[in-house]
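Novice: sequence first, predicted model second:
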Amino acid sequence: MSKPPSPILDLSHTGLLIAAHGSPSTKGGRTSSRKHAETIRNLGLFADVRAGFLTEKPFIKDVLDGIHLPEVYVVPNLAYRGFVSTTKLPQALNLTGEVTERITPNGHQRVHLCDPVGTDPSTAKTFAVRILSTMDSLKVPDTDTAIVVIGHGSGRGRESFEHTNRIARDLSRFGIIPPVFTTFLEEPPFIKNWRDLTRAKNVIFAPYLISDGFHGSEEVPRDIGFNTKSEIFIERLSHVQPNEMNQDGQRLIYLPPLGDAPEMAELIINRVRASLT
């Protein structure tokens, strides 16, 4: 993201809070939300840009209370619209709807709750570009190759399942030729059973996860068969680079979670602009 998109409205007197779930077991400086906040802050589009979390410091309520501006936009850095974005996050921030009027020690403040970043129409294209770039750089052919998309899944509702499958289906619209399979962490088909879906010679694992926390850096790659304690694995993941290995005659390639992609910063800005239309 080398330059700011052409502004639709002047946001230079407003604040932006990137609200993420967080992971107490992940080093804060490595989180994608902090990276995107820094990227957007450097663009100068907003008067104040911060990241906050539900489960780790700085907590989103404390961050919001520290933004002393009359207008603040909250963008959930989440993959889909579900329980966290519609219930847990608004409750943590004491929000009453899409727009909340409140009185702070510094005066009146209007807080806008935007849709999660994963709902942006450009998400599938951004995902496809990342996969295609990896296939090109690692010389992975279209034939005898499979793409395995990994979503979170949930026993609480069908939002994650349906949204992840929709993103996976849309990949073919943006140049993905190999077959695409969808797996999940918390509901079938489980990622640990991925061999039940494909025996392709080349398998690219693409986590549709917005956070770079425990799921994307340890749980998912471990279920696939990667050694997540390897220094090389950790280093490549921290530099947003794919890891690969050969196992039982198959070439396995693991991409960093989608939320790590630098392009996601622009999608966060898009969610703010979408709330204005």
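Specialist: Here it is on my side, so go on. Just so you know, these numbers come straight off a predicted model, no measurement behind them.

Novice: could you use CA atoms for every contact and neighbour count after this?
Specialist: OK.

Novice: what about the strands in the stretch 51-200 of the chain?
Specialist: Counting by DSSP state E, counting those that start in this stretch, the stretch 51-200 of the chain has strands at residues 71-76, 99-104, 107-113, 145-151, 180-184.

Novice: quick one: closest of those strands to Thr198.
Specialist: Taking CA to CA, strand 145-151 is the member of the strands of the stretch 51-200 of the chain nearest to Thr198, at 7.1 Å.

Novice: can you give me the angle the closest one makes with strand 180-184?
Specialist: 30 degrees (axes from the mean of the first three to the mean of the last three CA atoms, to 10 degrees).

Novice: skip the chain neighbours and tell me the closest residue to Ile131.
Specialist: Ala206 (7.5 Å; CA to CA, 6 or more residues apart in numbering).

Novice: still on that earlier bit, let's have the strands of the stretch 51-200 of the chain in TSV, adding mean neighbour count and distance to Phe226.
Specialist: Below are those laid out as TSV (neighbours: other CA atoms under 10 Å; distance: least, CA to CA, whole Å):
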stretch	mean neighbour count	distance to Phe226
strand 71-76	25	30
strand 99-104	13	44
strand 107-113	18	38
strand 145-151	24	15
strand 180-184	23	17
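
Novice: alright, now check it against this:
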Amino acid sequence: MDQEKLADAALVLFGHGSTANAESAAPVYRQAAELRRRSCFAEVREAFWKQEPRLIEVVAGLATPRVFLLPLFISEGFFSETVIPEALGFRQPGQATYDRMQRRGNQTLFYCKPIGTHESMTGVLLAQARAVVEKAPFPRAPQPKEITLFIAGHGTPRNENSRKAIEMQVARLTTRGVYAAVHAVFLEEEPRIGSCFAMAQTRNVVVLPFFISEGEHAQEDIPLLLGEPERIVQQRLSSGLPPWRNPTERQGKLVWYSASVGSEPQIAEVILDRVKEIYRG
């Protein structure tokens, strides 16, 4: 990225946040630190919707001529596309579409799309799937064509966009033709995460939780739905270990389970791609 073009700009990287789970904020701080290290922007700030520092207060305190607001979210869902744009003044209640660029006095604000729907996320997921097997190849590392890949998302019947980001990535991964098959599975919609054993036509299975943070869903809910006893999950987490030992055999399948996507090093590039996309129009 041409650093001179962003020398007058601030980047606000924001997440949902949580007052109950400290890990919820970790990817935002990690990616902000990496972008700050690269010196692409005049300043990089972290912000959250549900915890301090609050997004609206962070934005109000910025004086740079340009401000890029980037949601570290997976889907273009209710919070990222309705609640937060309305709170920031980009969108009015009931408005079908809205302008992602606003001039306010001498300042121009840009509201970027979430990272989860960007096409370059496909490469991040492929790298993540490859790495989780390479790190634990026992008894041998299967070839990609011997693996069924599952992208695990939240899903909710209350907002169809919740699953669209997952299905979009599944379609892109399927087109690449790297794996024997690629499927979407969900916590709150069909097909459910536990059905991956029946869906997989290969012995080897890789499950990628398509979540930003290592929160309760990725660290507890999904491992339990994959058949890991709760006692074992809690023991591993309390010892500072991942909740799943790779690979683990369940229902005749060898299952590799990855960390959430939000802390992957390549996410910084996806963020920069989103910024370039909006300022170049």
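Specialist: It's in. This structure is a prediction, so every number in the text was calculated from the model and none was measured.

Novice: could you dump the strands of the stretch 51-200 of the first structure into TSV with distance to Gly44 of the first structure added?
Specialist: Output for these, formatted as TSV (distance: least, CA to CA, whole Å):
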stretch	distance to Gly44 of the first structure
strand 71-76	15
strand 99-104	24
strand 107-113	20
strand 145-151	33
strand 180-184	38
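
Novice: how about stretch 122-132 of the first structure, which residues of the second structure does it hit?
Specialist: Counting by TM-score structural alignment, stretch 122-132 of the first structure falls onto residues 120-130 of the second structure.

Novice: how far does that stretch sit from the chain's center?
Specialist: On the basis of CA atoms, centre = their mean, to the nearest Å, stretch 120-130 of the second structure sits 11 Å off its chain's mean C-alpha point.

Novice: what's the longest helix in the first structure?
Specialist: Ranked by number of residues, the top helix in the first structure under DSSP state H is helix 123-137.

Novice: check contacts around Leu11 of the first structure.
Specialist: Listed by CA atoms under 8 Å, 6 or more residues apart in numbering, the contact set of Leu11 of the first structure reads 45-47.

Novice: quick check: it is in a helix.
Specialist: No. Assignment of Leu11 of the first structure by DSSP: H, G, I helix; E, B strand; the rest coil gives coil, placing it outside any helix.

Novice: which other residues reach the match of stretch 122-132 of the first structure?
Specialist: Residues outside stretch 120-130 of the second structure that contact it (CA under 8 Å, 6+ apart) are 115, 149, 169, 172-173, 206, 208, 258, 261, 264, 266-267, 270.

Novice: what residue of the second structure matches up with Ile167 of the first structure?
Specialist: Alignment of Ile167 of the first structure against the second structure is given by TM-score structural alignment, with Gln169 as its counterpart.

Novice: neighbours around its match, how many?
Specialist: 25 (other CA atoms under 10 Å).

Novice: identify the residue spatially nearest to it, adjacent ones excluded.
Specialist: Thr122 (6.0 Å).

Novice: so Leu109 of the second structure makes contact with Arg103?
Specialist: Yes. Leu109 of the second structure lies in contact with Arg103 (CA atoms under 8 Å); the separation is 6.3 Å.

Novice: mind checking how far the closest residue to Thr55 of the first structure other than its chain neighbours is from Thr31 of the first structure?
Specialist: Ranked by CA to CA, 6+ apart and with sequence neighbours excluded, the top spatial neighbour of Thr55 of the first structure is Gly22, at 5.3 Å. As judged by CA to CA, to the nearest Å, Gly22 of the first structure and Thr31 of the first structure stand 8 Å apart.

Novice: now do the shared contacts for those two.
Specialist: 211, 213.

Novice: and these two? Which one has more around it.
Specialist: More crowded of Gly22 of the first structure and Thr31, by other CA under 10 Å: Gly22, with 24 against 21.

Novice: can you pull the contacts of that one?
Specialist: Counting by CA under 8 Å, 6+ apart, Gly22 of the first structure makes contact with 53-56, 211, 213.

Novice: what about the aligned partner of it in the second structure, which helix or strand?
Specialist: Here Gly22 of the first structure is matched to Gly17 in the second structure, going by TM-score structural alignment. If you go by DSSP states H and E, Gly17 of the second structure is not part of any helix or strand.

Novice: helix, strand or coil: sort out Glu277 of the second structure for me.
Specialist: Put simply, Glu277 of the second structure is helix when judged by three-state DSSP.

Novice: neighbours of it, how many?
Specialist: Neighbour number of Glu277 of the second structure under other CA under 10 Å is 12.

Novice: over to Lys139 of the first structure?
Specialist: 9.

Novice: please name the residues that touch the residue nearest to Thr143 of the first structure when sequence neighbours are not counted.
Specialist: The spatially closest residue to Thr143 of the first structure, leaving aside those adjacent along the chain, is Pro178, at 6.7 Å (CA to CA, 6+ apart). The neighbours of Pro178 of the first structure, taking CA under 8 Å, 6+ apart as the test, are 142-147.

Novice: ok, Ile191 of the first structure next?
Specialist: Taking CA under 8 Å, 6+ apart as the definition, contacts of Ile191 of the first structure comprise 150, 183-185, 220, 223-224.

Novice: quick check: which element contains Phe233 of the first structure?
Specialist: Element membership for Phe233 of the first structure, per DSSP H and E: helix 231-238.

Novice: which residues does that helix contact?
Specialist: Under CA under 8 Å, 6+ apart, the answer for helix 231-238 of the first structure is 30, 217, 227-228, 242-243, 256.

Novice: ok, the contacts of Gly22 of the first structure in the second structure: which stay?
Specialist: Retained in the second structure (both residues aligned by TM-score structural alignment, their matches' CA atoms under 8 Å) from those: 53-56.

Novice: name the nearest residue to the equivalent of Ser211 of the first structure over in the second structure, sequence neighbours excluded.
Specialist: Residue correspondence to the second structure (TM-score structural alignment): Ser211 of the first structure is matched to Ser213. Nearest-residue entry for Ser213 of the second structure: Ser24, 5.2 Å, with adjacent residues in sequence omitted and distances by CA to CA, 6+ apart.

Novice: next, count neighbours for that neighbour.
Specialist: 19.

Novice: cool, and the one 5 residues further on?
Specialist: As a burial measure, the neighbour count of Tyr29 of the second structure was computed by other CA under 10 Å and equals 17.

Novice: likewise Val203 of the first structure?
Specialist: Every residue meeting other CA under 10 Å relative to Val203 of the first structure is counted, giving 23.
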